[in-house]
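1. Pasting a predicted model and its sequence here:
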Amino acid sequence: MRHHSTRFRAILLASITSGLASAAAAQTTPAQAPAAGAVAQADADEFDDNVIIVTASKRAQTLQDVPISVAVTTGATIEQAQVRDLLDLQTLVPSLRVAQLQSSANTNFIIRGFGNGANNPGIEPSVGVFIDGVYRSRSAAQIGDLPNLERVEVLRGPQSTLFGKNASAGIVSIITRAPQFEFGGSGEFSYGNYNAIIGKADITGPITENIAFSLAGNINRRDGYATDLASGVEFNNRDRWGVRGQLLIRASDDFKIRIIGDYDKIDENCCAVVNVVAGPTVGAIRALGGRIDANNPLALTSTTNFNSINEIKNYGVSAQADWSVSDYDVTFIGAYRGVRSYTDQDSDFTSADLIGRNSADTRIDTYTAEARIASNYDGFFNFLLGAYYFHENIEFSPTLTYGRDFRNYANLLSNANGAVLPGGNYIGLETLLRPFGVAAGSFGAAGQGMFENYDYKNRAISAFGQADFSITDSLTATVGFNYTRDRKDVASNTVSTDVFSSLDLTALGTRLPAALAPLLNGLKPLQFLPPYLNFPNQFEDGKTRDNDLSYTLRLAYRLDDNLNAYATYATGFKASSWNLSRDSRPTPGDLALIRQAGLGLANLTSGTRFAGPENAEVYEVGLKGQYTGFGFNLAVFQQALKGFQGNIFTGTGFVLSNAEKQSTFGVELDTSFTPVRELNLTASLTYLNPKFDSFTGGSALTPTFGTAPTDLTGQRPAGIPEFSLSVGGTYTRNLSDTTKLILHTDYQLESRVAIAQGSDISREVESLNAAITLALGNGFEVTAWGRNLTDAAYLTTIFPGVAQAGTLSGYRNQPRTYGGSVRYRF
């Protein structure tokens, strides 16, 4: 696989950094550096005010003072770096990984190597995503071209005691700009390769003396960067737009209400799949006239017989009231979020019509409410106390059916296995199975398949709080708690019409001549849609009931005006998750009872319906320093998740199980260096050493690229790099009193790592990005930008080929993109 040499990367990076430093060498003396962990804005006029305020602890604090490992990326940095969505954010925060999978509706967030939740709507993520204080429970609701970003805070490690829902691995908190009482706005138009067009506009100002508004809209379109060799259609395009309106009602200096409403829509042909390894079924596919770009893992090509569908609507409304009364701040946030998505994909990823449909119709309605009160005493003791309510309904209806070529494909595979009659005639499946009463044409017909329906209800309440004790002027002790009560009720109504998958081939094989019996065993991989045992049933009630008390203990010590230290022990919690997929199975114990009661179905195997709760704990020590021209944040931690919910994609469904324990030792270092007023350099390094302490019920790829139960105890989890590095630089040169030139570059590197458990196929991630902006005094800005400038290519995910034993499929990263933009502010 193609990758760039380490020497080339080092030379390139050194050249860029030295060039920025040389350009600034003759400028003024250093001033106060931006807070470490934030890639600070390069506006020299704001340099002296460059103090990063964060709300990670649900109080406004400077980044240096908050005793949490948190990385902050300002809105100015996101704008300068041309970060288009949360997928790009990971180039600035090395401990965060963001991956888009088989549709525009599926994105996975991972912090410190812990994270799950994409693809399967029954699984909430271990990394909680909040936008303006509102929890976004599913990945389809977490992608968007958000306008007027103020900052993004990435909180690393369990955060359950301050956030009401599922924060066992960390938090991504996105804060947008509130409406302003001074009239203003901006407009932006960007054009890039692949005919990428991005338009944004926003306006804000007063309605009355006490009411301000803001209104923003965006459109994001781009041709696809991958080509379907069969149809010529382009995959991985962009076609999305959104609107967002806000009202800020400032009834008095002590009371305000912020109301936000938004709507966005995605309609895209995503996502192109490459053939990593072509299995022995390729000959049968080509005999049917199908095309496949075999053994070409880094290709920008795909082969399908119909376009993917990704139609996603995401909308909601929220209201936040803040009231300051005496020594207390009272906050209430109420929200409704809705997600409607319909996806369909040619999941055999060939131009032969093997899989007719692999669609999913999803409806998610989420209601949340949070109330909290925080004290502002001038003394020994302060507290924060809150309550949280979560109410979510999900209706999920996936469908997987056979295409018109599947029956002939199965016949070709039986011939390929060499079963012959006397005289040399090959035996087709219909001929082979006719003696057992299987009528000709009754199996593998187009339209046969599995039709699933799941009804999921989740109700959760929690109470949380935190108390700070100022033992001395320099030493503060913190105690926090969160009690959560979570209730889930799930029911299925799933039917399989696949005749072939309902046959007991093992039993039938005993009635065949010995030479022919192995033929049936070789066809078992095609029985991937067996009859489904619905629940609730006599032995499975479809309910989970979880209760948990999490807590935090912390000591924070101010060594001097520039240096703070902290030590933390914290626990976290995420409730049980359900496997809403065709691979949901009764547990071995339940299956034995089901068979004893005569309820067993043909080819019904054991597995899991749900994974139990995740329980996190972390030991962490940190040091934060802020000096003239230099700042740093250092965290050393040992973090573990007991019951980590592993979600393995099998090609047609998911295997969901709990790892008894997964742990990680790690070091995080964020630095910011301002040698001169006009230049800011940043570097962030994350070191992770994870392992499965115990995972007896794990799954891994087999040598023939299937998935099989595997004891993963002692192994390193796949996909988690040992080292992740992000470095960047922003240089501002005043060309005149009103005009300035802003140069920005950032580079991300992740060390080589195995992509999937059980596989030696690996990836090494790198991304070099740059932008040059000319800011004119009349409000106009002109920018030239590029992302992944070295055109580095690598696989992000691999999985077994659908109905193609021995085949391995995958997704590759986005190629080089570049363009220019014009922005006007008023």
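-> Cool, got the structure.

2. switch to C-alpha atoms for all contacts and neighbour counts from now on
-> Fine.

3. Against Arg582, how distant is Ala805?
-> From Ala805 over to Arg582 the distance is 19 Å, taken as Cα to Cα, to the nearest Å.

4. ok, and here's another one to check against it:
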Amino acid sequence: MHPRYLIRAAALVSIAIPSTPTLAQDSGQPETEPPEGMQSEAQSPSSVGTGAADDGTIVVTARRRQENSQDVPIAVSVVGGEHIDATGSFNVGRLQQLTPTLQFYSSNPRNTAVNIRGIGVPFGLTNDGIEQGVGIYVDDVYYSRVASATFDFLDVAQIEVLRGPQGTLYGKNTTAGAINITTRHPTFTPEGSLEVSLGNLDFRQVKAALSGPLSDTVAARVALSYTDREGTLFNAATGENINEQNNFGARGQLLWEPSNAFDITMALDWSRQDPLCCGTVFVGAGATQRPLERQFAALAAAQGYAVPSNDPFDRIADLDAPLSAVNELGGAALKANWQLGSGTLTSITAWRFWDWLPANDRDFLGLPITTLSQNPSRQDQWTQELRYSGEIGRVDFVLDAFGYYQEIRTEGSQAQGPAASQWLINPSNPLSNDPTVLDGLTATNDIRLDNLSAALFGQLSWKVTDRLTLQPGFRLNYDRKEGLYQSVVTNGDGQLVTFASTDPRIVTQRGVLAPQSFETTFSDWNLSYDFTASYEIEPDVLAYATYAKSFKSGGINLNGVPSDAVGDPIVAAATVAPESVDHFEAGVKAQFLDRRLTANLAAFRTEIDDYQALVTNGQLGVLRGYLANADKVRSQGIEVDLSWRPSARFNLYVNGAYTDAEYVSFADAPCPPELSGGTIALPGQSPSSPGTPGGISPENCDISGQRLPGVSEWAFSYGAEYTHPVTLFGAGGEIYLGYDGSHRADFSSNPSQSIYTSVDGYSLSNFRLGFRSDGGFNIFAWARNAFDEEYFEQLQVPSGNTGLIVGNPGDPATYGATVAVRF
């Protein structure tokens, strides 16, 4: 029997296994009377980062048990649900403005990267055959598709961003960290909420939740969320606004709690995005090593084309191909809890799906070069987790078994248009003047992945003395991936484009879209482990140090591989070795002034051997880039989270991160555009200076010592809120003024640093002014990016080395008002 069927069978059988809650929210107690340490709406808001509040402590579940966040020897940022609502941080992209160690980049939901400390997934590289290094978990369920990060948070109670490897506590993909999201759960006391927001750009957002008992032992909760906003770019080619927001989500939960020692929660969720998206704007064109007549300015002039604006912050796009970003996901989960002996047995069974229906303008211009680019994809995943946690004397323990199976099926196509010949074929080829050569040239793709993973992992926490705790952990992991890649190419006459043909037209056509077919398999075992020692120097002052040895699963190259001289795929490039991670961290968590001042400090160094990245040449002697392993990267730095609450009326927070992330050794990297496109240097020849038209280009570039892309050396978030008691509309309460700001220094937006793709640093400021009553009514006005900072979320280098640079401008200033009621 194939192992994947065993996982599915175990998932079904486990539904019958009960267990006891390990999370505070699972206890079935009313949220208006929360379990020990868990905030309610009536308590003061938390501070971003440390989670500190005036009343009560902040409970986190980072170590799969409820603990005071200040007692957890892990670098973790805590963001309360009320702060998410107040700041409009309704998805991971906006969450990064509150947590400076988190990086989020997305040109569309599929092409999304979530990194922590600059590592997790290679920036700008999307490949279904490799995995993210940052795991996203919602109520203990692993979300394997990073596209889920683009959806609205739905009825969230708290978010914890864990920094550094977490593989001895979490099921999958946590070599860089984890985002642990906890939603609000069914309650046996009736409660509900309704929140409505309106703003400029026709922004409309509605959130609603209702919870209460159905009987003495059964409670239910239903939550809905809808967000809609006009696009922030105008597409001159179609007369439409693009890059909209259009999200709808629903979540339902049913809790059965027949006794204090046993409960089962069933959860169903479904979300859909259907915006007119996703486009970029023209940023500029830089000189490359291509012959001058094959660079952007000459190619555009030859077809009488001009971009609609040279100022990217005019926010005018020019995209003539269809655009679509329909993104749908959902699933079902069954969590059963049973108090067994001295501990708790927990079973979590889940199925999730992801449907992706895209269409892009892959040439990024208003010319019919690529007229269709779409790779619809369907993913199903099944996960099963069995966890036993408890305490025996001075030892806390967590032991976990995790099984995972994923199927991805992608069937897409790319088609070229009448402008392709003149744009893509060398002018020295007489076929470049024949628009029929490439018009209708179509690649039809079939891409498949079957991904199986199983792990046994756990941690012990031994309180050697009242002050000293030793915490070893381990993880034994098995991964197997089976992949298929097939691209069939036909021309406008319906002929197959093959490597066997010597017809000049077909030879030219396969130079643009090449057919390829291969199947491959990857499998591997690995052992991870970590050790943490923590010491309570004084009450409310905890010091800790950690070493972790971790691995990120190997993978399969499902974007195609280089071909040999006769057109056969080089199958040696089809698999990618695992990453090997050595992580060192030390930190201090402290509270002073009667716990009004919280100061957390962490210093870290993470070294990754066999870093998964796009390489050129490597061991294969080919010029085409392909997914493989760079020798080594390193990320190191210092993080500070400060929260000061001098009175019940005022709170202040400052979070900062210094991150020094670089390629330690990467000799086979693709070159940046200014060194690409020329004649390849022969042995003994020196490459031309960057940006020399018709110059000599290196085979590849040694970028050892360069900064990793996508991460700023310095990043900060900061904010404050002041409240004053008043009576308004006959109700007692408080008026409040809040501010939240963030700053990120410059960063590289290309895997190999380029003079054309350095994104300048920027600062964002958000304000809110409102009134909240003692009875749960809240009304406030808000402004986000209040000073209308012009900045790029990322810059992109389209393929072809023409020098074209396009970008994704960040949101302009937005403003509006929110009314919320909780009862």
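-> Looks like it arrived, so ask away. None of the values given here were measured: they were computed from a predicted structure.

5. about what we covered before: more crowded one of Ala805 and Arg582 of structure 1?
-> Each of Ala805 of structure 1 and Arg582 had its neighbours counted (other Cα atoms under 10 Å), and the higher figure belongs to Arg582 (24 against 20).

6. Report the contact partners of that one.
-> By Cα atoms under 8 Å, 6 or more residues apart in numbering, the contact list for Arg582 of structure 1 reads Glu452, Leu529, Tyr532, Thr652, Gly653, Phe654.

7. can you give me the helices for structure 2?
-> Ranges of helices within structure 2 are 3-13, 81-87, 92-95, 296-302, 420-424, 504-510, based on DSSP state H.

8. so what corresponds to Thr243 of structure 1 in structure 2?
-> Quick fix: residue 243 of structure 1 is Val, not Thr. Alignment note: Val243 of structure 1 maps to Ala250 in structure 2; criterion TM-score structural alignment.

9. now swap in Ile111 of structure 1 and tell me
-> Alignment of Ile111 of structure 1 against structure 2 is given by TM-score structural alignment, with Ile116 as its counterpart.

10. In space, what's closest to the aligned partner of Gln662 of structure 1 in structure 2 - neighbours in sequence excluded?
-> Mapped onto structure 2 by TM-score structural alignment, Gln662 of structure 1 lines up with Val633. Sequence neighbours aside, Tyr663 is the residue nearest to Val633 of structure 2 in space, at 4.3 Å (criterion: Cα to Cα, 6 or more residues apart in numbering).

11. mind checking how far the aligned partner of Gly807 of structure 2 in structure 1 is from Ile285 of structure 1?
-> The alignment partner of Gly807 of structure 2 in structure 1, by TM-score structural alignment, is Gly810. Summarising the geometry, the distance separating Gly810 of structure 1 from Ile285 of structure 1, computed by Cα to Cα, is 18 Å.

12. So between those two, which is more surrounded?
-> Ile285 (24 against 21).

13. quick one, what contacts the residue lying closest to the more buried one once chain neighbours are set aside?
-> Counting by Cα to Cα, 6+ apart, the nearest residue to Ile285 of structure 1 once its immediate chain neighbours are dropped is Ala352, at 6.4 Å. Each residue near Ala352 of structure 1 by Cα under 8 Å, 6+ apart is listed here: Ile285, Leu288, Gly289, Gly290, Arg291, Thr304, Asn305, Asp405.

14. Ala352 of structure 1 pairs with which position in structure 2?
-> Ala352 of structure 1 maps onto Leu367 in structure 2, by TM-score structural alignment.

15. and stretch 662-670 of structure 2, which stretch of structure 1?
-> Residues 691-699 of structure 1 are where stretch 662-670 of structure 2 aligns, with TM-score structural alignment as the criterion.

16. so Pro690 of structure 1 touches Gly714, yeah?
-> No: judged on Cα atoms under 8 Å, Pro690 of structure 1 makes no contact with Gly714 at a distance of 9.8 Å.

17. wait, isn't the match of Gln662 of structure 1 in contact with Glu607?
-> Yes: contact status for Val633 of structure 2 versus Glu607: in contact at 6.0 Å, counting by Cα under 8 Å.

18. excluding its backbone neighbours, what's nearest the residue nearest in space to the middle of structure 2?
-> Centre of structure 2 computed as the mean C-alpha position; nearest residue by Cα atoms, centre = their mean is Val114, 2.8 Å away. Computed as Cα to Cα, 6+ apart, the closest residue to Val114 of structure 2 that is not its neighbour in sequence is Phe104, at 4.7 Å.

19. do you know how far the equivalent of the one you found over in structure 1 is from Asn108 of structure 1?
-> Residue correspondence, TM-score structural alignment: Phe104 of structure 2 in this structure matches Val98 in structure 1. Here the criterion is Cα to Cα. By it, Val98 of structure 1 lies 6 Å from Asn108 of structure 1.

20. ditto for Thr605 of structure 1
-> Look at Thr605 of structure 1 and Asn108 of structure 1: by Cα to Cα, they are 29 Å apart.

21. follow-up on the earlier one: tell me, how many neighbours does the nearest residue to the match of Ile111 of structure 1 once chain neighbours are set aside end up with?
-> Residue nearest to Ile116 of structure 2 in three dimensions, not counting chain neighbours: Leu102, with 4.7 Å by Cα to Cα, 6+ apart. Taking other Cα under 10 Å as the criterion, the count of residues near Leu102 of structure 2 is 27.
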